[in-house]
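Peer 1: fold the following for me, if possible:
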Amino acid sequence: MSVPPQDALPLFVTCSRGVEALLVAELTALGAHEAREKRGGVACAASLETAYRACLWSRLASRVLLPLKTFALTDAQSIYDAAGDIVWPDLFAAHSRFAIEVAGRTPGIANTHFAGLKLKDAVVDGFRAAGLERPNVDTDDPDIRLHLHLDREQGSLSLDLAGESLHRRGYRARGVEAPLKENLACAILVRAGWPELMTQAEAPLVDPMCGSGTLLIEGAWMAADIAPGILRARWGFEAWLDHKPLLWQRLREEAQQRRAAGLAQLQPRFYGRDLEPRAIAAAKANAERAGLAGKLRLETGDAIAARAPGTTPGLVVTNPPYGERLAHEAELVKLYSLLGVTLQQQFAGWRFGFFTARDDLAQRLGLRATKISSLYNGAIACKLLRFDIPGGTAPHADGAPPAVVAEPAEDFANRLRKNVRHLGKWAKRAGVSCWRVYDADLPEYAVAVDLYETAEGERHAHVQEYAAPKTVDPARAEKRLRGALAGVQSVLEIPPARLHYKLRQSQKGASQYQRQSEGENFHVIVEHDCGLYVNFDDYLDTGVFLDHRPMRLRIQNEAAGKRFLNLFCYTASASVHAARGGAASTLSLDMSNTYLDWAQRNLLLNDFHSQQYERPPPPGVKLSRHALVRADCLAWLAERAGLPAPPQFDLIFLDPPTFSNSKKMEGTLDIQRDHAGLIRQTMALLAPGGTLYFSTNRHGFKLDALIAGQFEAHDITAQTLDEDFRRPPPAHKCWAIRRREGGGLPTFAHVAVGAGESDEDDDDSGAP
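Peer 2: Sure thing, here's the model as predicted:
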């Protein structure tokens, strides 16, 4: 370790957590002495020139602090006393505006704002004691920044030489915050190996989810030897009375010369894409302000469709979106799985740096990390995973042999092609535009794939993965899912953005109806001359249960002039079909405002005007022709069936959940246990000559023998299954139930529902 010069300044240079070791190396290269890692920064000794260079050239630092005093911290008065020992007029002039930043904590001071006020008082009193005017405080645009750090029983006062945080390079539009700060982006690039690769003139840098372009711009500046502080107009040290303007001017001119030389030799080898056109527009504007016009190749597109630019391997690096941009787990699983396939197929031999707060999903990539680094994005703990993508010559860091590129799921793809050919002909003959193309036909690939053709002319694939049992190796299950998703995308020729993935599993704590995203991206499909809204992303189901397609058509064909009741209606697609068939009236009940709103949109889409009731109107109140009522169907049935003259309906559709203990219900519902009483209550509302269609998707369901004895109950399951749901043998069951000829109203029987207290919901059937 070199010996610092006699006039060396003590510095504390701050950085993001996890970057300290990299910052030690960087500061040492810039000329600092005795650099030592500390939590959240590096302590070192440096000449004034090196301090200037740290401000101008450090790609990793946040602030360059010049410690003024360290003192014992007992209470707020100790801050005032320590600051009073400093001759403030020797540091900056009275006309300079100053600001104070307080960080850390101490038991003796509960409020950092109060600590800042005590320091401000000491500074102002110091100027007054010297017979000078008091300087003004300006928190928005100060000339001088003072930093007070509270660390339990110790406090430290520093002068911030940089002024604004060094991550603010000057190329990003003011007021626009990015999810990734510029200095953290540089740390990611260093850890990912870009400094070694950038010396190869043709090695590309690719960010397939580039956002506003931070990683690409910082990577280009590194390759072009551009000082990260070159665009900054103001510095904290400029109002410092020990500032040496001539020395600073020389360093600035040197940086300008290096920038010009670097840009002259910089090749346009930086490639970015993003699904959001606004992000690409921001990236282009940032690149232009950074002086990189023409050096970055930016386009709107899905990361999964990224391709290697040329034959020279380089670095793929990205900070995938999470939180607001990708709100639910299923979308992350799809992204990680398909990205892993793309990398292995299109970027063999490249390096890959993956910065994520969800490293628990990293195994979905199907790649083995050669190095993992812990970094923090603000307060969020993240991991940077570095991979050597198989197919190249780059050795593994751990000396292990290169991994084998995952074989494509040819068996799955072949079955999918076969189904598309066979079922596609049937769908065309039947006029069906939305159908199930694959349903766990191969046990190894436990997914259901539904193909939707929307009224807008788009093709979407809705993929549902059945959760693997605990006996299945998770790594094997993930590999098969990757192969299945890649097969769906390839065989069906679906753009990644129109491939929608969900994980179906037993719902614990949240039903299948719980919102999973906030996209509100609705599409319209057409079924039997009925328009229906579907949503592929926000919920586990899309809003239309495809297995009930024949049932909806049957209702439509039988509804003319009839009064139709739709219990547990979900989005009321069956009510739309009944209305299209000429029903005299429709009444649809559900507990969810969300789905009743959806149902109302479905009816209005087909020019059927409906009225929504927030609670069940009293018996006898005349409802609108197409009424939507928010109600607990169990309670509503019990009340209506018990009336001396219950309301009458000619056609009823009853498709309750298989199990529910929603907090909105008065009890629990188990359809196997409770269906007999539920059917009897519903039959009390059935007009003479009418039909009740009862449907369930409970596996192994058996109709109560007493129901079959009391009513005419015909199993019509086979008639309510289209070609796309006949394999494998489905859980779907359906009965047409009528009163026996000459029979009167059934004896009222109360539904025996449990008194569960849980708010959980588990529903795997649902109404159409």
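Peer 1: please make it C-alpha for all contacts and neighbour counts, starting now.
Peer 2: Fine.
Peer 1: got the buried residues for stretch 368-383?
Peer 2: Neighbour-count burial for stretch 368-383, counted by 16 or more other C-alpha atoms under 10 Å, picks out 368-372, 375-377, 382-383.
Peer 1: I meant to write stretch 407-419 there.
Peer 2: Residues of stretch 407-419 classed as buried: 408-409, 412-413, 415-417, 419 (neighbour count, 16+ other C-alpha under 10 Å).
Peer 1: okay if I get these as a markdown table plus distance to F701?
Peer 2: Below are the buried residues of stretch 407-419 laid out as a markdown table (distance: C-alpha to C-alpha, whole Å):
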| residue | distance to F701 |
| --- | --- |
| P408 | 38 |
| A409 | 35 |
| F412 | 30 |
| A413 | 33 |
| R415 | 30 |
| L416 | 30 |
| R417 | 33 |
| N419 | 28 |
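Peer 1: mind listing which of those are in helices?
Peer 2: 412-413, 415-417, 419 (DSSP state H).
Peer 1: for the residue nearest the centre of the chain, what are its contacts?
Peer 2: The centroid of the chain falls nearest to L326 when counting by C-alpha atoms, centre = their mean (1.8 Å). Counting by C-alpha atoms under 8 Å, 6 or more residues apart in numbering, L326 touches 332, 517.
Peer 1: also this sequence, please, to line up against the first:
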Amino acid sequence: MSDQYELFLTCPKSLEGLLAEEATRLGLQDVREQVAAVRGQGDLETAYRLCLWSRLANRVLLVLKRFKLENAEELYQGVHDVDWEEHLDPAGSLAVEFSGHGSGIDNTHFGALKVKDAIVDRLRTAEGIRPKVDKVNPDLRVHLRLERGEAILSLDLSGHSLHQRGYRLQQGAAPLKENLAAAILLRAGWPRIAAEGGALADPMCGVGTFLVEAAMMAADIAPNLKRERWGFSAWLGHVPAIWKKLAEEAEARAETGLSQPPLWIRGYEADPRLIQPARNNIERAGLGEWVKIYQGELATFEPRPDRSQKGLVISNPPYGERLGDEASLLYLYQNLGERLRQACLGWEAAVFTGAPELGKRMGIRSHKQYAFWNGALPCKLLLLKVLPEQFVTGARRADGASSSDSSVSTQSEPARLSEGGQMFANRLQKNLKQLGKWAKREGIDCYRLYDADMPEYALAVDLYGDWVHVQEYAPPRSIDPEKAQGRLLDALAAIPQALGIDPSRVVVKRRERQTGTRQYERQGSEGRFMEVSEGGVKLLVNLTDYLDTGLFLDHRPMRLRIQRESSGKRFLNLFCYTATASVHAAKGGARSTTSVDLSKTYLDWARRNLALNGFSDKHKLQQGDVMAWLTEDRGEYDLIFIDPPTFSNSKRMEGVFDVQRDHVQLLDLAMARLAPGGVLYFSNNFRKFQLDEGLSLRYSVTDISAQTLDADFARNAKIHRAWRFTTR
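Peer 2: Next up, the predicted model:
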């Protein structure tokens, strides 16, 4: 066998340049970059050294053979011709990985099967002994990549991916892989900072991956020193003496590194559930003396080894994966920027983010940015120098001042709003001044403050006590998504300042045209209900878990009308949702209420609303398709309220409900249940809805839309339409 081999190192996409530099330092020659890989030449010692010391590679592949092929038979023959007797015992185990396609091989499983068959057939003995397949811990892991009609056949010397160092047995919800964390530290300049005796702090450390990788770099610990099984452990070409020499050298370097005074490396994590797993990971890595973890909120984060100590703050804030995360993430980034300005003056900072637009909201200019991929997600690494001249907010402090100095205020000025953000804030304050007086006079604590008053900021902003519920109307396709996102962030930045609301009490959702029952589907699972008051009744709202909150604010006048008119009446509430109208009817003295809806979830919510007000008897909740229920019901009602969805195709329904198509049948069925002298109220929020003219020939119909709008919806007269029906 040759003393020199072609070596192929795979890595996450975007790490190729760093890996090429690292591999060159570790002895690889003629290094060339490829997508998610580098290749070069080296001897067996170099290959072993790469396995042991590469902080960035996933795998180290030793190329056995390259050959051209045009079909599956040539693949089989090319693999079969290799002297497999030099690599694997016939009684050993084997795993094959196949990637690429072409030359008539478009299925990786088929390609892997061909490679496996070729190796097994070559090694099969006269006695029938042959290698077995073991996909978990094989003696030999073979890799074949098919690329433009050429097969590249390799041995995987790594075994399991090199990013699996072995210390992280416990991890959080979305951890960075260890080699990506190492790459971020390298780009952030941590080796230079560590060599100068600098400190490192992670204010949102999760299970401590950044901390452990940083400590291993600073202590000169080979990242895979503790790995016990390698891809070459049972390879017949393995030379134990070479490996033993390298391993002993690495042990000695680690012992020397750990004997030095530890650098100040600290992590802070708000989630108490992650503290012990993080500490366990640190102990497994043998770095308990170097790395410390504390529980603490970002707002209290303050790295302070001593007054003169400087270093690197590194962070990977959450990216946001669910509806409405924009608000919490914006305020998180703003808070991070504030803590950096207040507590880390003179430090360097590195923020790894999947939302670069949010990075701009920290109030500190980045002097350098690097593009990365975290799996399939494009990300940016923002490098910052925490110096007053880099600040883009009003918050500055005297050079060298510590937040512990009694002469220096730790209260930062609010983040400076953009011109558009300030305009939005001004409009909110103007509306609050006008509507706030009205709401106080009427005893209303939930109302709409803003409803796309400025076309550029297409939001609805509702106040629920000291909470703010924001609905973003989906922008038209003609609007640049980045521009729309920027405006949303401007608005979200303005809301807490304009209203004096804690940012943690702002909830954001995106409102798009909904189909079926999607508007009622669960969006989250926080289960956070709060009580609000309206017209002398208490109602439960949930601002986080559903697109709607459980209370349609625009129907407030209708609910109060029902309360006034319900005394002694039998009340029927169709498509009742959370039965807020039924609660009002009960409050007004209704003899009985019947509430019908298809959703068990919302009927349970309705039951809680009734119970909250002490109404439990004489108030029925019926689960069912309203049209079918009306067809079967034989009850008589004095007051009926119908507020149907625009469209519904629930699996529990027979057919599909369309309010424009089906409202005549719906109203005829409901009017058949109306007692003599009774009143039916019908409303819906479909903007293009046209009430069938024929209904006015059979019933007395009055459009009462204008009477069912309070001051907070006066600027949006099309929020809903409403009619009063009686028999002729």
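Peer 1: give the closest residue to E97 of the second structure in space, chain neighbours not counted.
Peer 2: Using C-alpha to C-alpha, 6 or more residues apart in numbering and skipping residues adjacent in sequence, the residue nearest E97 of the second structure is H143, 4.8 Å away.
Peer 1: and the aligned residue in the first structure for that neighbour, what does it touch?
Peer 2: Using TM-score structural alignment as the criterion, H143 of the second structure maps onto H147 of the first structure. Residues in contact with H147 of the first structure (C-alpha under 8 Å, 6+ apart) are 65, 100-103, 157-160.
Peer 1: let me know the closest of the residues you listed to E478 of the first structure.
Peer 2: A103 (44.4 Å; C-alpha to C-alpha).
Peer 1: mind checking the SS state of that closest one?
Peer 2: strand (DSSP: H, G, I helix; E, B strand; the rest coil).
Peer 1: that one and L146 touch, don't they?
Peer 2: No: A103 of the first structure is beyond contact range of L146, at 11.2 Å (criterion: C-alpha atoms under 8 Å).
Peer 1: the more surrounded of those two?
Peer 2: Legend: neighbour count by other C-alpha atoms under 10 Å for A103 of the first structure and L146, higher for L146 (23 against 13).
Peer 1: how about the strand or helix carrying the more buried one: buried residues?
Peer 2: Element membership for L146 of the first structure (DSSP states H and E) is strand 144-151. By neighbour count on 16+ other C-alpha under 10 Å, the buried set for strand 144-151 of the first structure is 144-150.
Peer 1: and it against the second structure, how far off on average?
Peer 2: Taking mean C-alpha distance after the TM-score superposition for the first structure, the mean distance separating strand 144-151 of the first structure from the aligned residues in the second structure is 2.7 Å.
Peer 1: could you point out the helix or strand that follows that strand?
Peer 2: strand 154-160.
Peer 1: got the buried residues for that next one?
Peer 2: Buried residues in strand 154-160 of the first structure (16+ other C-alpha under 10 Å): 155-160.
Peer 1: which residues sit against that strand?
Peer 2: Everything outside strand 154-160 of the first structure that qualifies as a contact, by C-alpha under 8 Å, 6+ apart, is 63-73, 79, 83, 144-150, 236-237.
Peer 1: what of stretch 230-237 of the first structure?
Peer 2: Stretch 230-237 of the first structure has contacts (C-alpha under 8 Å, 6+ apart) with 56, 143-145, 160-164, 169-171, 243, 252, 255-256, 290.
Peer 1: same check, this time on stretch 527-535 of the second structure
Peer 2: Counting by C-alpha under 8 Å, 6+ apart, 443-446, 464-465, 538-545, 560, 584 sit against stretch 527-535 of the second structure.
Peer 1: mind running it again at 6 Å?
Peer 2: 538-542 (C-alpha atoms under 6 Å, 6 or more residues apart in numbering).
Peer 1: and it, which residues are buried?
Peer 2: In stretch 527-535 of the second structure, counting by 16+ other C-alpha under 10 Å, buried: 532, 534.
Peer 1: now it, how far from the centre of its chain.
Peer 2: A distance of 27 Å separates the centroid of the chain from that of stretch 527-535 of the second structure, by C-alpha atoms, centre = their mean, to the nearest Å.
Peer 1: same check, this time on stretch 635-647 of the first structure
Peer 2: 46 Å.
Peer 1: what's in contact with that stretch?
Peer 2: 681, 684-685.
Peer 1: among these, name the ones in helices.
Peer 2: Reading helices off these with DSSP H, I get Q681.
Peer 1: nearest to W426 of the first structure, of the contacts of stretch 635-647 of the first structure?
Peer 2: L685 (38.2 Å).
Peer 1: residues near the residue nearest to the closest one when sequence neighbours are not counted, how many?
Peer 2: Using C-alpha to C-alpha, 6+ apart and skipping residues adjacent in sequence, the residue nearest L685 of the first structure is Q648, 4.8 Å away. Q648 of the first structure: 20 surrounding residues under other C-alpha under 10 Å.
Peer 1: map Q648 of the first structure onto the second structure.
Peer 2: Per TM-score structural alignment, Q648 of the first structure is aligned with E636.
Peer 1: mind checking how far its match is from D89 of the second structure?
Peer 2: Distance from E636 of the second structure to D89 of the second structure, counting by C-alpha to C-alpha, to the nearest Å: 87 Å.
Peer 1: likewise for V136 of the second structure?
Peer 2: Taken as C-alpha to C-alpha, the span from V136 of the second structure to D89 of the second structure is 18 Å.
Peer 1: just say helix, strand or coil for the residue nearest to the centre of the first structure.
Peer 2: Using three-state DSSP, the three-state assignment for L326 of the first structure comes out as coil.
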